[in-house]
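In: Okay, sequence plus prediction incoming.
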Amino acid sequence: MIFANIKFLFLLILLVPYIVWYILKQRKNEAALQVSDTRVFAHTPKSYKIYLLHAPFVLRLIAFVMLILILARPQTTNNWQNTETEGIDIMMALDVSTSMLAEDLKPNRLEAAKEVAAEFINGRPNDNIGITLFAAESFTQCPLTVDHAVLLNLLNNTQCGMIEDGTAVGMGIANAVSRLKESKAKSKVIILLTDGSNNRGEISPLTAAEIAKSFGIRVYTIGVGTNGMAPYPYPTGGTVQYINVPVEIDEATLTQIAHNTDGKYFRATSTSKLKEVYHEIDKLEKTKLNVKAYSKRHEGYQPFALILFLCLLGEILLRNSILKKIP
């Protein structure tokens, strides 16, 4: 325990003059009646009140100490606590190119992917999970973390148009690998979701897959989109018109990426199909993770306040009952 206002503890010095004053006062108040011989009182039983005579003073001293401790604001100490838990390390690589606005999945591909991903995150509280976004380029939206409240907030803020348009699948994988390569977990996973084929980026998808394999990272690939044509919202003037665009997913490359890294390829033509990949990941081997948790300070004045109240109450009751003085 620590004190936020530790300077108030110096007020405890005031107890010394107060105790001295009380002792001197008691000597002054001694009875002046004199008797020639006290032997007659030798066998007189002593009242229990004699033992309680100084109890109000002691209670007041304790109350004073408690008051000073409360003013000093006692708090529980901040500390880091290492705990061990079961889990795997997962990076979610999400395509945010404008084609993800197609509405063959409701309300659109991106929102459906975010909804299912959020359900997956909520169902795996012990996993380190992060998010990588890619379009023409790639960046990390959230590094690996067990703070899933922050993770879900960043996932919810993900939108198309955050990056220059395009589909750099290889860059998405490479960025996710950079976040997982130092992981000590036995199971390291990338969940790659895209609705197109690689047309941008400096690293090819298969080269990125080989890099992932060299670090023992398993890649699950998801091709999202219906078969044939998909309705795509196209802004015209102040309105939005829907045009049908062909769904062109490079399934061969996505399948090869998954095969090379001991993962699996999924084709998600609906939201329900999209959930299948997450059920598959649940079957992965789990490994122990060291999690460093931070505990915040909490005010700890309550016990001292209770003692202060009881001491004041006790003093009042004693002075007005068994130790009451009659003038």
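Out: All right, it came through fine. Numbering: from 1, shown residues only.

In: CA atoms for contacts and neighbours, from now on please.
Out: Will do.

In: Which stretches in the stretch 151-300 of the chain count as strands?
Out: For the stretch 151-300 of the chain, the strands defined by DSSP state E, counting those that start in this stretch occupy 188-194, 217-224, 229-236, 239-246, 265-268, 287-295.

In: Kindly report the same for the stretch 1-150 of the chain.
Out: With DSSP E, counting those that start in this stretch, the ranges of strands along the stretch 1-150 of the chain come out as 2-3, 74-75, 79-87, 89-95, 128-134, 138-145.

In: what's the angle between the fifth one and strand 287-295?
Out: The directions of strand 128-134 and strand 287-295 differ by 90 degrees, with axes from the mean of the first three to the mean of the last three C-alpha atoms, to 10 degrees as the criterion.

In: Pull the residues that contact strand 128-134.
Out: 87-97, 121, 138-146, 148, 151, 155, 163, 167-169, 171-172, 175-176 (C-alpha atoms under 8 Å, 6 or more residues apart in numbering).

In: Just send the strands of the stretch 151-300 of the chain back as a markdown table, with distance to residue 126 and mean neighbour count too.
Out: Formatted as a markdown table, the strands of the stretch 151-300 of the chain follow (distance: least, C-alpha to C-alpha, whole Å; neighbours: other C-alpha atoms under 10 Å):
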| stretch | distance to residue 126 | mean neighbour count |
| --- | --- | --- |
| strand 188-194 | 14 | 26 |
| strand 217-224 | 19 | 26 |
| strand 229-236 | 37 | 16 |
| strand 239-246 | 40 | 12 |
| strand 265-268 | 25 | 22 |
| strand 287-295 | 9 | 15 |
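
In: Distance to residue 64 added to these, as TSV?
Out: Converted to TSV, these look like this (distance: least, C-alpha to C-alpha, whole Å):
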stretch	distance to residue 64
strand 188-194	59
strand 217-224	64
strand 229-236	73
strand 239-246	74
strand 265-268	71
strand 287-295	31
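
In: So for residue 280, which of those sits nearest?
Out: Residue 280 lies closest to strand 217-224 among the strands of the stretch 151-300 of the chain, at 9.4 Å (C-alpha to C-alpha).

In: how far is that closest one from where the chain is centred?
Out: Here the centre of strand 217-224 is set off from its chain's centre by 28 Å, with C-alpha atoms, centre = their mean, to the nearest Å.

In: and if you look at stretch 309-317?
Out: Distance of stretch 309-317 from its chain centroid, counting by C-alpha atoms, centre = their mean, is 43 Å.

In: same question, stretch 187-197
Out: 26 Å.

In: just to revisit the earlier point, looking at the strands of the stretch 1-150 of the chain, which is nearest to residue 116?
Out: strand 89-95 (11.9 Å).

In: Now do the closest one: everything it contacts.
Out: Strand 89-95 is contacted by residues 127-135, 144, 167, 172-173, 176, 179-180, 183, 185, 187-195 when judged by C-alpha under 8 Å, 6+ apart.

In: quick one: the helices in the stretch 151-300 of the chain?
Out: For the stretch 151-300 of the chain, the helices defined by DSSP state H, counting those that start in this stretch occupy 169-180, 205-214, 251-260, 271-274, 276-281.

In: structure B:
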Amino acid sequence: MMLTFGFVWAFCLLPLPLLVWWLAPPHKERTTALRVPFFRQVTSATQSAVSQGALVLPRSRLQMLTTILCWILLVTALARPERLGDPVTIEKSTRDLILAVDISGSMDDRDMEAPDGTRKQRLQAVKDVIAGFIADREGDRISLIVFGAKAYVQTPFTEDLDSVSELLNQTQVGMAGPNTAIGDAIGLSIRTFETSEVDQRLLILLSDGADTSSMMSPVNAAEIAAQAGVTIYTIGVGDPEGSGEERLDLDALEDIATRASGSFYYADDEQGLAEIYDRIDESNPRVTDTQTFQPRDQIGFIPLSLALVIGLVVLAFLHLTRPGRRA
């Protein structure tokens, strides 16, 4: 624990009473007096000393010490004493990340190979891998966008990773329509990034089909994203040899990533998808802004309370012990 003062200049007031005692004229007060014709005889009979001028009431040593101590305590309270706690370090991430996940009808195909060799639904395989990826994003802000025929913001930017994972688990194939609107997903991501105030902005777009229903072409959307400082990583999990909605357009996904300073990856199994996320992590290390501060507790009430208690105790003591007081 460390003690500091918020207004240390207050201690300049400590010698003020001494200066007033030295420089200020004494207080004078006129009072009525009784003239005694035989005053000299009275003083002679009582052997009292006679002096000219005002009468200065004597002060005991206890009164002087109490006055000095209370003044020091009052000035100390005015200096705003503060108790410093242990340093607290806060790490704030300077990276915002959007996961754009394709949930079109083709994501229901069961052609993703699990590590045990079984076949798994494409969307379920993606969910299982992304869950671990999200869990490792401690400190990052993540937004989740799902898209099919239309694109929707499932979660805005948040550091509540559990909520992102839970909402991702609740998504089902076809919830956003059967078609694939990659360009709209990129456009919605750009608008979502408008609320971001950090420099590192990543979009990870995962799709298993070709763009068929976007209002803006994916390539144009990628160029706009690059101008907005958004890096796009595209991941293809579909069948390049398919037809229609189920055909994965590898060239388009690669073109999107290239125009937005990112990279394109293709995965046909769950293990390969997990390795892709590891490579994305390696190429984009997390950047943090570290801030350290010490909590401050105001304790000015302590010297103020001590001054009040000491003053009252001494005042009561002098009152009880003054001469001439009857029991």
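Out: Received the coordinates, thanks. Please read these numbers as outputs of a predicted model, since none were measured by experiment.

In: corresponding residue for residue 138 of the second structure in the first structure?
Out: Alignment note (TM-score structural alignment): residue 138 of the second structure maps to residue 125 of the first structure.

In: In contact with the closest residue to residue 302 of the second structure other than its chain neighbours: list those residues for me.
Out: Distance criterion C-alpha to C-alpha, 6 or more residues apart in numbering; nearest residue to residue 302 of the second structure, sequence neighbours excluded, is residue 77 at 7.7 Å. Residues near residue 77 of the second structure by C-alpha under 8 Å, 6+ apart: 300, 301, 302, 303, 304.

In: Pretty sure residue 170 of the first structure sits against residue 207.
Out: Yes. Residue 170 of the first structure is in contact with residue 207 according to C-alpha atoms under 8 Å; the separation is 7.4 Å.

In: So if I had to pick from those two, which one is more boxed in?
Out: Of the pair residue 170 of the first structure and residue 207, residue 170 is the one with more neighbours under other C-alpha atoms under 10 Å, namely 24 against 15.

In: report the longest helix in the second structure, please.
Out: The longest helix of the second structure (DSSP state H) is helix 301-321.

In: Any buried residues in that helix, and which?
Out: The neighbour-count check on helix 301-321 of the second structure (16 or more other C-alpha atoms under 10 Å) flags 303, 304, 307, 311 as buried.

In: In CSV, list the residues you listed along with distance to residue 250 of the second structure.
Out: CSV is the format used below for the buried residues of helix 301-321 of the second structure (distance: C-alpha to C-alpha, whole Å):
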residue, distance to residue 250 of the second structure
303, 74
304, 75
307, 80
311, 86
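
In: With respect to residue 120 of the second structure, which of these is nearest?
Out: Lowest distance from residue 120 of the second structure to the buried residues of helix 301-321 of the second structure (C-alpha to C-alpha) belongs to residue 303, with 71.2 Å.

In: quick one: contacts for the closest one?
Out: 73, 74, 76, 77.

In: gap between the residue nearest to the first one when sequence neighbours are not counted and residue 82 of the second structure?
Out: If I follow you right, that is residue 73 of the second structure. In space, and not counting its chain neighbours, residue 73 of the second structure is closest to residue 303: 5.1 Å by C-alpha to C-alpha, 6+ apart. Per C-alpha to C-alpha, to the nearest Å, residue 303 of the second structure is found 12 Å from residue 82 of the second structure.

In: what's the closest of the strands of the stretch 1-150 of the first structure to residue 218 of the first structure?
Out: Closest approach to residue 218 of the first structure among these (C-alpha to C-alpha): strand 89-95, 9.6 Å.

In: Of the helices of the stretch 151-300 of the first structure, which is nearest residue 115 of the first structure?
Out: Comparing these by C-alpha to C-alpha, helix 271-274 comes nearest, at 9.1 Å.

In: Report all helices and strands that the closest one contacts.
Out: With contacts taken as 3 or more C-alpha pairs under 8 Å, 6 or more residues apart in numbering; DSSP states H and E, helix 271-274 of the first structure sits against helix 109-122, strand 265-268.

In: could the ones you listed go into TSV alongside distance to residue 283 of the first structure?
Out: TSV is the format used below for those (distance: least, C-alpha to C-alpha, whole Å):
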stretch	distance to residue 283 of the first structure
helix 109-122	13
strand 265-268	15
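
In: most packed of the ones you listed?
Out: Neighbour counts (mean count of other C-alpha atoms under 10 Å) averaged over each of these peak at strand 265-268, with a mean of 22.

In: Name the residues that touch it?
Out: Applying C-alpha under 8 Å, 6+ apart, the external contacts of strand 265-268 of the first structure come out as 220-226, 254-255, 258-259, 273-274, 276-277.

In: cool, stretch 186-196 of the second structure as well?
Out: 96, 98, 100, 145, 151-153, 156, 201, 203, 216, 218, 221-222, 225, 228, 230.

In: give the contact list for the residue positioned nearest the centre of the second structure.
Out: What sits nearest the mean C-alpha location of the second structure, by C-alpha atoms, centre = their mean, is residue 90, with 7.4 Å. Residues near residue 90 of the second structure by C-alpha under 8 Å, 6+ apart: 290, 291, 292.

In: got it, and residue 276 of the second structure?
Out: Under the criterion of C-alpha under 8 Å, 6+ apart, the contact list for residue 276 of the second structure reads 265, 267.

In: how about the nearest residue to residue 56 of the first structure, chain neighbours excluded?
Out: Of all residues not flanking residue 56 of the first structure in the chain, residue 315 sits nearest, at 4.8 Å (C-alpha to C-alpha, 6+ apart).

In: tally of neighbours for residue 214 of the second structure?
Out: 20.

In: Just tell me what the residue nearest to residue 73 of the second structure corresponds to in the first structure.
Out: Using TM-score structural alignment, residue 303 of the second structure lacks an equivalent in the first structure.

In: go on, residue 190 of the second structure?
Out: Counting by TM-score structural alignment, residue 190 of the second structure lines up with residue 177 in the first structure.

In: how close does residue 85 of the first structure get to residue 281 of the first structure?
Out: Note on residue 85 of the first structure: its distance to residue 281 of the first structure, by C-alpha to C-alpha, is 18 Å.

In: neighbour-wise, which of those two wins?
Out: residue 281 (17 against 14).
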